[in-house]
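Trainee: compute the structure for the input listed below.
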Amino acid sequence: MSGTRARARLGGAGRLLLPGLITILLIAPSLLPGTLAFAIRRDFDLSVTTIGAAVSGYYLLSTVATRAAVPLARRYDPLTMTRACLLTSAICVPASALLGTTGALLAGCLIAGTTNGLATPSANMLIALNVPERHRGLAFGIRVSAVPGAAGLCALAAYVVATHDVAWPAAYLAYGLACLVGIGCTFLAPPTTLADTEDEAEGANGASRGGTLHILAAGGLLASIAGSATSPFLVDGLIAGGADPGAAALLFGLSAWIGVSARIIAGIVADRVPGAVLHLVAAAGLLVFGSVGMLILGFGRGTPMLAVGTVLTFALGWAWPGLLHHATLTVHRTQMARATAALQTGTYVGALIGPLGFGLIVEHLSFTWAWSGYATMLLASAAMLALASRRVRRAGERAVP
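Mentor: Below you'll find the predicted structure:
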């Protein structure tokens, strides 16, 4: 009886929060090296290019594992896969810090990327299958807000390391403990499978939606190229623009939580104003504002101006993912596993390319060139989502007798 009550406690609120918690724990290892780089460099060399390679490797493995996870999630309870992934990260990521070498940190990122990819379809499908449709926008907003949420926690770790006499490996050990807590939380959730959610025979309409899915994945890829560089390099970028390390870490942390709020608010609005077309148009508009924020980061100097650029980039430029995921699953209701895998693959490939490219541009040119180039990526993504919204609108008009 007590077990039944414990599961019941998860209820509506727990089902909204659990996918976000899982995502925070699995994303954080990709952000820790960059945010703690100033402290890690006291022990061994960690270049900007190496940080970019670590994050890119993380997302490369996430991309491959996401595709492999779809048939596994159909066969096994997604929560079982999630627990296995969290346990693997809880052991391997802290171990990589304790070994204390560049190679070990890279290996930790690669392992974490694999566990993140294997758990991603399960996290999305927990929302699609367990959360009532009237709350799915909020649920996706919470899940995708886990990325800036993880950034905020990593920034907090960086602030503690920068302002107190705390060794940077302690942040990795704290991460391992958090993963164990996350595993405990999953036991409060009811088992869920992906069986019988796919309809492969969709005919002409399915082909049309498939074309739209490719455009959405391309838009997500371009936006992810730009957005994925923000967290790993923001602290170093702010310092290059004139902010001191403590102020840069604090600004990063505050702005990350602003990004969390923006994504959740976007999800709430999406539930109140339903419609895939409106969601895609809104996401395109947010990307335009994000590009403006990146230009300010590139050309602004001094903490006040950089603060404006950071808030714009995080609060508006980071609010689009939940809208995009919600719209995609709305349009592809009978192919949810395929749709979420395709869209997530696009964003992971973008996240793979983005940090490595950004690091190379900074190393060979400057932060100004890097922020400007990636602002252009956000504008291109906005154009792709606008095109997808037109296709969805036209498909809806043809469906009306």
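
Trainee: going forward, measure contacts and count neighbours with C-alpha atoms only.
Mentor: OK.

Trainee: nearest residue to the spatially most central residue of the chain other than its sequence neighbours?
Mentor: The residue lying closest to the centre of the chain (C-alpha atoms, centre = their mean) is residue 147, at 4.2 Å. Leaving aside its chain neighbours, residue 147 sits nearest to residue 24 (6.2 Å; criterion: C-alpha to C-alpha, 6 or more residues apart in numbering).

Trainee: what's the answer for residue 287, then?
Mentor: residue 317 (5.1 Å).

Trainee: ok, residue 123 touching residue 22?
Mentor: Yes: between residue 123 and residue 22 there is a contact under C-alpha atoms under 8 Å: 7.3 Å.

Trainee: more neighbours: which of the two?
Mentor: Applying other C-alpha atoms under 10 Å to residue 123 and residue 22 shows that residue 22 carries more neighbours, namely 26 against 22.

Trainee: who are the packing partners of the helix or strand containing the more buried one?
Mentor: Element membership of residue 22, judged by DSSP states H and E, is helix 2-35. Secondary-structure packing of helix 2-35 (3 or more C-alpha pairs under 8 Å, 6 or more residues apart in numbering; DSSP states H and E): helix 48-75, helix 78-99, helix 102-130, helix 136-144, helix 146-163, helix 169-186, helix 230-240.

Trainee: also this sequence, please, to line up against the first:
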Amino acid sequence: MPHLPRFGRSARLMVGASALTTLGAIAPFLVGSQAVLLMRDLGFGAGQLGLVVSTFFAVAALVTILGGPLIERFGDSRGHLLGGLLVAAGSFGVALLVQEVIGLVAALALLGAGNAICQGTSNRTVATLLPAHRRGLGFGLKQSAVPAAIMLGGLAVPTTTAYLGWRATFAIVGSIGLLVALTALARLLLNGGSRPEPAPRRGGKKGEKRHTGLDKAPWGPLLLCGAAITAASAAANFLGAYLASWAHEVGLTVGQAGVLMAAGSGTSILVRIASGFQADRRYGANLPVVATMMLVGGVSVALLGALPTPWAVVVLGFVAFAVGWSWPGLMLYAVARLGRDAPTSASSVVQAGAFVGGALGPLAFGLVVSLVSFQGAWWVAAVAFTLAGVLTLLARRGFRKDLERRPPMEPFGYGGGRREPRFTTGG
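Mentor: The predicted structure is shown next:
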């Protein structure tokens, strides 16, 4: 069975990218799930909690924007080394040193930088080292790490936190980060500092030298995608941060709200993987699927505000999680596929938008809750989701025009189709 070794390598790369993404992303969800204990022990309030979480995403966005070209040149081992060290330093800082909120902010800044490196390295792995026909599934698995981190953050409370305290959860994360860094260092030393070459792009000739950076995706559609994912991430992170509180307010118990969050997160993981699997079986047409998911999210959260009843919160909250927040992997895959010779740089624009949305969402929508109402915040979130869907469709139109005006050197299939693409650029 000649395909087994290659599939085995692909599986290892996909699992590794997903695990690294989870390691980088878990910190704010640990803070959120243990917020009551952290606020009590460190002496700060709900407003400062928003600052702590937003600092994580803001630093991640800044590092992604400024360090994108550097991450593009990183090998896997160097990315694992630096990301693991930053995660270890921030996590051990929380576990051993933090005594007040300013220290927690500083530690989350380190963890945000570590998240940016982990995400960028994982994006590079999936976009360049995986075979082209596995990248949709790879991005789906990688982006399943965020709902997985939400579930792990929630599960930490009745297990590790209940028996060992909240600092122990960060000590465990720091230990894993240190193990990742040491493993990467050993790999670098064994390889003499070398790094693996990216897998050739589909359709490339064997032995052909690639000139990275000469042919890049157009900036206009890329920025539209970045703006779209900023708006959608802001609304989605508000959903993740406040759905349990809204569910409790309309009549669900704390336990029932937790089950709803876990069920929604678990289903979101399955949908992300399934959508990536399907993307590998067609030629493009991914951005319309992304826009549809965002629009479903918009309708769901709008009805959440309009129908404040337990049954509506259960049904609509589940749909909003399962479908309305299942687009990140497919969006990254679509942009990386259109990234020409610089897929990591293209995906970094989208990743930065996701981090900016993560930083703005809880603060901005939390402010709407305090100044207007929960219902008003859900309607504003619906507008953000809808705007994101429209921007995604505009970006798709820009990408298609650019392919027609500036075709890649190698034929490129797009527009959908399973056996053959609907459209193909000239050779």
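
Trainee: still on that earlier bit, closest one to residue 254 of the first structure among the helices and strands packed on helix 2-35 of the first structure?
Mentor: Closest of these to residue 254 of the first structure is helix 146-163, at 7.1 Å (criterion: C-alpha to C-alpha).

Trainee: which parts of that closest one are buried?
Mentor: Residues of helix 146-163 of the first structure classed as buried: 146-162 (neighbour count, 16 or more other C-alpha atoms under 10 Å).

Trainee: what's around the residue nearest to residue 147 of the first structure, how many residues?
Mentor: Neighbour tally, residue 24 of the first structure, other C-alpha under 10 Å: 24.

Trainee: is it true that it touches residue 144?
Mentor: No: the pair residue 24 of the first structure and residue 144 fails to qualify as a contact (C-alpha under 8 Å) at a distance of 9.0 Å.

Trainee: residues in contact with the aligned partner of the residue nearest to residue 287 of the first structure in the second structure?
Mentor: Alignment note: residue 317 of the first structure maps to residue 324 in the second structure; criterion TM-score structural alignment. Applying C-alpha atoms under 8 Å, 6 or more residues apart in numbering to residue 324 of the second structure gives the contacts 236, 293, 294, 295, 296, 297, 298, 300.

Trainee: just those residues: which are in strands?
Mentor: Assigned to strands by DSSP state E, none of the contacts of residue 324 of the second structure qualify.

Trainee: and those, which is closest to residue 254 of the second structure?
Mentor: residue 236 (20.7 Å).

Trainee: was I right to think the closest one contacts residue 325?
Mentor: Yes: in this structure, residue 236 of the second structure is within contact of residue 325 by C-alpha under 8 Å, at 6.3 Å.

Trainee: can I assume residue 198 of the second structure sits in a strand?
Mentor: No: under DSSP: H, G, I helix; E, B strand; the rest coil, residue 198 of the second structure sits outside any strand and is assigned coil.

Trainee: name the residues of the helix holding residue 22 of the first structure that are buried.
Mentor: Those would be 7, 10, 14-35, for helix 2-35 of the first structure by 16+ other C-alpha under 10 Å.

Trainee: how distant is that helix from the center of its chain?
Mentor: Centroid separation for helix 2-35 of the first structure versus its chain: 14 Å, with C-alpha atoms, centre = their mean, to the nearest Å.

Trainee: so what does residue 374 of the first structure match up with in the second structure?
Mentor: That one, residue 374 of the first structure, aligns with residue 381 by TM-score structural alignment.

Trainee: within the helices and strands, which one has its match?
Mentor: helix 374-405.

Trainee: show me what contacts residue 248 of the second structure?
Mentor: Residues in contact with residue 248 of the second structure (C-alpha under 8 Å, 6+ apart) are 254, 257.

Trainee: alignment lookup: it to the first structure.
Mentor: Counting by TM-score structural alignment, the partner of residue 248 of the second structure is residue 239.

Trainee: residues contacting the residue nearest to the centre of the first structure?
Mentor: 23, 24, 27, 28, 260.

Trainee: ok, the residues you listed in the second structure, which still hold?
Mentor: Compared against the second structure with both residues aligned by TM-score structural alignment, their matches' C-alpha atoms under 8 Å, those retain 23, 24, 27, 28.

Trainee: from residue 350 of the second structure, how far off is residue 259 of the second structure?
Mentor: 31 Å (C-alpha to C-alpha, to the nearest Å).

Trainee: so between those two, which is more surrounded?
Mentor: The residue with more neighbours, out of residue 259 of the second structure and residue 350, is residue 350; 26 against 14, by other C-alpha under 10 Å.

Trainee: contact partners for the nearest residue to residue 150 of the second structure once chain neighbours are set aside?
Mentor: Leaving aside its sequence neighbours, residue 150 of the second structure sits nearest to residue 29 (C-alpha to C-alpha, 6+ apart; 5.7 Å). Applying C-alpha under 8 Å, 6+ apart, we find residue 29 of the second structure in contact with 149, 150, 153, 154.

Trainee: from those residues, which is closest to residue 210 of the second structure?
Mentor: The closest of the contacts of residue 29 of the second structure to residue 210 of the second structure turns out to be residue 149 (C-alpha to C-alpha; 36.1 Å).

Trainee: count the neighbours of residue 370 of the second structure for me.
Mentor: Neighbours of residue 370 of the second structure using other C-alpha under 10 Å come to 10.

Trainee: scratch that, residue 401 of the first structure
Mentor: Number of residues near residue 401 of the first structure (other C-alpha under 10 Å) recorded here: 4.

Trainee: check residue 198 of the first structure too.
Mentor: Residue 198 of the first structure: 15 neighbours (other C-alpha under 10 Å).

Trainee: please apply the same query to the one 4 residues further on.
Mentor: Neighbour count of residue 202 of the first structure, defined by other C-alpha under 10 Å: 12.

Trainee: just to revisit the earlier point, which stretch of helix or strand covers the match of residue 317 of the first structure?
Mentor: Applying DSSP H and E, one finds residue 324 of the second structure in no helix or strand.

Trainee: what's the spacing between it and residue 102 of the second structure?
Mentor: 35 Å.

Trainee: grab the nearest non-local neighbour of residue 45 of the first structure.
Mentor: With C-alpha to C-alpha, 6+ apart, the residue lying closest to residue 45 of the first structure is residue 102, at 7.4 Å.

Trainee: surely the one you found touches residue 41?
Mentor: No: Residue 102 of the first structure is beyond contact range of residue 41, at 10.0 Å (criterion: C-alpha under 8 Å).
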